[in-house]
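**Student:** below are the sequence and a predicted model for it; my questions follow.
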Amino acid sequence: MKILRFTDILVYPLLKKNTTAMQNHIAIYHHASDCPMKNITHVHTGKYEISYCLEGEKNYTLADKNFKLKKHMAILIPKGVEHSYSTPANSDICSLEFSGDFIGHSVIEELCPAGLLDIFFRNTIFDFSDDIYYRIQIEEIIKKCIFEYRENALALYTIRSLVILLLVLLSSFLDKKRHFPKTENSIMKIVNYLNENYFADISLYDVCRKFSLDYKSTSKLFKKTTGISFIDYLNSIRINKCKDLLLNTPQSIISICFQTGYNDLSYFYRIFKKITGSTPADFKKKSISQRQGKTPVTELKL
């Protein structure tokens, strides 16, 4: 089996309009391949790194410590830290490397006063597997960074804004973890229950009875903790499962509808379009078309 190495990554040519002084301060690496990949130990001088796992996993060694980056997890690497990694086959990983100059030191001071950016990055692993509110937003930003570079001649400025937004979301995620450690216990029980039983006929009232919780206070706490209502959260889980079944199984749309907890086909269509912007059939058609035109491994560098 072929093992991809750093030098095997395809290089996209710079867009002519992006030839500015900033071009050496941001790089985007997208590894999506059925081949494994290995990387030698290296250091980013003056650059921070954020890597996010869309599928599969990625194994990191940072300063003699081992970390396993799994699906829906992000790893943050401070500048000047020696590290290496290996990626198994069938993984989809996106990495952003950027300098303080690219983000803007005034922005960094506002987001992370008194040089706290390095402290912020020492949190290392962010796990969004149980937090669909942050996960959806962060994955959208990652995908937009890749798309904007390929399609937009002014990608430099767009990606800068997206990276800043990504830092804001990560900071907000950390802040939420600090302020809601106890109240999240009951909400996490509900979230785990929904992930395991999304296909059943579930209501917030039923869940509150199961865990002996007050309905009104739990409803408010759930939205405060996750950022969305109980029913929106449940629909997000169900539609994500629907998307997976549409793309990876030969099942019919009607079968998928009932298999993922929907008892009304018209309601299912309405929710699916509300969340994805497309009907199930259009979503499948567009996704298959994008897959066929997808480049396995790319390095995007501004």
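**Tutor:** That came through, no problem.
**Student:** rest of the way, CA atoms for contacts and neighbours
**Tutor:** Will do.
**Student:** can you give me the strands for the protein?
**Tutor:** 4-5, 10-11, 26-33, 37-42, 47-55, 57-62, 65-70, 73-77, 83-87, 91-99, 125-127, 297-301 (DSSP state E).
**Student:** what segments of the chain are helices?
**Tutor:** All helices of the chain, identified by DSSP state H, fall at 100-103, 105-111, 117-121, 132-151, 155-179, 183-197, 204-210, 215-226, 230-248, 253-259, 265-276, 280-292.
**Student:** now these as JSON lines including distance to Val81 and mean neighbour count?
**Tutor:** Converted to JSON lines, the helices of the chain look like this (distance: least, C-alpha to C-alpha, whole Å; neighbours: other C-alpha atoms under 10 Å):
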{"stretch": "helix 100-103", "distance to Val81": "16", "mean neighbour count": "18"}
{"stretch": "helix 105-111", "distance to Val81": "19", "mean neighbour count": "14"}
{"stretch": "helix 117-121", "distance to Val81": "11", "mean neighbour count": "15"}
{"stretch": "helix 132-151", "distance to Val81": "23", "mean neighbour count": "17"}
{"stretch": "helix 155-179", "distance to Val81": "19", "mean neighbour count": "16"}
{"stretch": "helix 183-197", "distance to Val81": "33", "mean neighbour count": "16"}
{"stretch": "helix 204-210", "distance to Val81": "45", "mean neighbour count": "14"}
{"stretch": "helix 215-226", "distance to Val81": "33", "mean neighbour count": "16"}
{"stretch": "helix 230-248", "distance to Val81": "36", "mean neighbour count": "18"}
{"stretch": "helix 253-259", "distance to Val81": "46", "mean neighbour count": "17"}
{"stretch": "helix 265-276", "distance to Val81": "39", "mean neighbour count": "15"}
{"stretch": "helix 280-292", "distance to Val81": "35", "mean neighbour count": "13"}
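**Student:** and here's the other structure:
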Amino acid sequence: MMVMPVASEETVRLTKKPVKIVIPPYGISIAESHHERGFVMPPTRNSYTKIYYILDGTADCFIERRAVPLERQQVLVIPRGATHFLRDKEGAPLSLYILAVRNNSLEHLASFNEQIELLSVLASKHLKPLTSHDYAAYDLPRKIRKILYEQRMQAAGFVPAIQANLLSLVVALNRIYLNIPVEQQFPGDKPTVNRIQHVAHYIEKNFFEPVSVENMARMACLSVRQFTNQFKAVYGVTFMQYLHFHRTRYAQRLLAETDQEIISICFSSGFNDLAHFYRIFKRYTSLSPRQFRLNAGYHSAKMAKHEH
């Protein structure tokens, strides 16, 4: 069985120089680094892609002589082969996780190798950090935590679990890069309407995830009261109504187009309680899920008859 290298005590102590990255045969590793005042990093080039997640502190990361400011809860991708180094801000040394990914980590999976190569290319074009307050980057810390957990626990099957979570992380990063212009400002600098729209777009793609008003307000960099008031002003409905609309619409599609059990559709649509699902579904459609399916089947059969 392959054993994942675990950070030694020296790795987690304050350091004045970069930690040594040890990548196992399957090509993925996470290290942590806590900088001491006076930390010095010489210009470095790596044969693998690096992903920084900033736990605390502020710094500039110089990538090919361009300064990229970093602060807490931001993610930065260092393209493979790019010359880079970190320079901490005075009085605010960095603490960070470093995810190192060899570009052929999953040799048996061509699609992954294409995704990691694409990540290096896109990161080179967008030399900027991704903030976890951004609607698209909101889920990145959770993905990194999953990889870190598997690395530390090393339970049965931890290697494929790490690889699966890594693929999910890389695809998420690529989707973010493919949808942001180089000059895009961070959401905290955007007008309130734009921040509300960011959250709405996030819900459209992630309505099945567990979400709360508090978390979405945090994503928009607004207080809960500001967020709820502004959301209704922009969309004419409350945030929860908007969320339930997208969950119910997806459930309608599954009821009409699949033979999934209703309890499975409830779960797939983001509901955790069947009675709650029935109540919300009937509120939006005036029908129970079972009645809706019967009606959808009737109309589908009728349409098919006319087509023939």
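**Tutor:** Cool, got the structure. Keep in mind it's a predicted model, so treat the numbers as computed, not measured.
**Student:** and of the strands of structure 1, who's closest to Arg150 of structure 1?
**Tutor:** With respect to Arg150 of structure 1, and counting by C-alpha to C-alpha, the nearest of these is strand 297-301 at 8.3 Å.
**Student:** give the other helices and strands that that closest one contacts.
**Tutor:** On a contact count with 3 or more C-alpha pairs under 8 Å, 6 or more residues apart in numbering; DSSP states H and E, strand 297-301 of structure 1 meets strand 10-11, strand 26-33.
**Student:** mean per-residue distance, the longest one versus structure 2.
**Tutor:** Relative to the matching residues in structure 2, strand 26-33 of structure 1 has an average distance of 2.7 Å after the fit, by mean C-alpha distance after the TM-score superposition for structure 1.
**Student:** remind me what that strand packs against, helices and strands.
**Tutor:** Packed on strand 26-33 of structure 1, when contacts are counted by 3+ C-alpha pairs under 8 Å, 6+ apart, are strand 91-99, strand 297-301.
**Student:** one more time with 10 Å
**Tutor:** Contact partners of strand 26-33 of structure 1 among helices and strands, from 3 or more C-alpha pairs under 10 Å, 6 or more residues apart in numbering; DSSP states H and E: strand 10-11, strand 47-55, strand 83-87, strand 91-99, helix 100-103, helix 132-151, helix 155-179, strand 297-301.
**Student:** okay, angle between that strand and strand 297-301 too, please.
**Tutor:** 170 degrees (axes from the mean of the first three to the mean of the last three C-alpha atoms, to 10 degrees).
**Student:** quick check, distance from strand 26-33 of structure 1 to the centre of its chain.
**Tutor:** The chain centroid and the centroid of strand 26-33 of structure 1 are separated by 14 Å under C-alpha atoms, centre = their mean, to the nearest Å.
**Student:** the shortest one too?
**Tutor:** Using C-alpha atoms, centre = their mean, we find the averaged C-alpha position of strand 10-11 of structure 1 to lie 23 Å away from the chain's own average C-alpha position.
**Student:** so how far does it sit from its counterpart in structure 2?
**Tutor:** Compared with structure 2 after fitting, strand 10-11 of structure 1 has a mean deviation of 8.1 Å; criterion: mean C-alpha distance after the TM-score superposition for structure 1.
**Student:** for the residue most central in space within structure 1, which non-adjacent residue is closest in space?
**Tutor:** The residue lying closest to the centre of structure 1 (C-alpha atoms, centre = their mean) is Glu139, at 3.1 Å. Leaving aside its sequence neighbours, Glu139 of structure 1 sits nearest to Leu54 (C-alpha to C-alpha, 6 or more residues apart in numbering; 7.6 Å).
**Student:** leaving out chain neighbours, which residue sits closest to the counterpart of Val163 of structure 1 in structure 2?
**Tutor:** In structure 2, the residue matched to Val163 of structure 1 (TM-score structural alignment) is Leu166. Leaving aside its sequence neighbours, Leu166 of structure 2 sits nearest to Ile147 (C-alpha to C-alpha, 6+ apart; 7.1 Å).
**Student:** which residues touch the counterpart of the one you found in structure 1?
**Tutor:** When structure 1 is aligned by TM-score structural alignment, Ile147 of structure 2 is paired with Cys145. Contacts for Cys145 of structure 1 (C-alpha atoms under 10 Å, 6 or more residues apart in numbering) come out as 28, 94, 96, 139, 155-156, 158-163, 300.
**Student:** wait, which of those is closest to Asp232 of structure 1?
**Tutor:** Out of the contacts of Cys145 of structure 1, the member with the shortest distance to Asp232 of structure 1 (by C-alpha to C-alpha) is Glu139, at 17.9 Å.
**Student:** and that closest one, how far from Lys176 of structure 1?
**Tutor:** Glu139 of structure 1 sits 19 Å away from Lys176 of structure 1, going by C-alpha to C-alpha, to the nearest Å.
**Student:** and for Cys242 of structure 1?
**Tutor:** Taking C-alpha to C-alpha as the criterion, Cys242 of structure 1 is separated from Lys176 of structure 1 by 29 Å.
**Student:** likewise for Ile164 of structure 1?
**Tutor:** Distance, Ile164 of structure 1 to Lys176 of structure 1, using C-alpha to C-alpha: 18 Å.
**Student:** do Asp214 of structure 1 as well
**Tutor:** 22 Å.
**Student:** cool, Glu109 of structure 1 as well?
**Tutor:** Distance from Glu109 of structure 1 to Lys176 of structure 1, counting by C-alpha to C-alpha: 21 Å.
**Student:** with Leu166 of structure 1 instead?
**Tutor:** From Leu166 of structure 1 to Lys176 of structure 1 the distance is 15 Å (C-alpha to C-alpha).
**Student:** and the closest residue to His83 of structure 1 other than its chain neighbours, how many residues sit next to it?
**Tutor:** Excluding the flanking residues, the one nearest His83 of structure 1 by C-alpha to C-alpha, 6+ apart is Leu62, at 4.5 Å. Number of residues near Leu62 of structure 1 (other C-alpha atoms under 10 Å) recorded here: 17.
**Student:** same check, this time on Ile30 of structure 2
**Tutor:** By other C-alpha under 10 Å, 24 other residues sit near Ile30 of structure 2.
**Student:** what's the match for it in structure 1?
**Tutor:** Correspondence of Ile30 of structure 2 to structure 1, assessed by TM-score structural alignment: Ile28.
**Student:** in what helix or strand does the closest residue to His244 of structure 2 other than its chain neighbours lie?
**Tutor:** Among residues not flanking His244 of structure 2 along the chain, Ile280 sits closest, at 7.2 Å (C-alpha to C-alpha, 6+ apart). Counting by DSSP states H and E, the element that carries Ile280 of structure 2 is helix 274-285.
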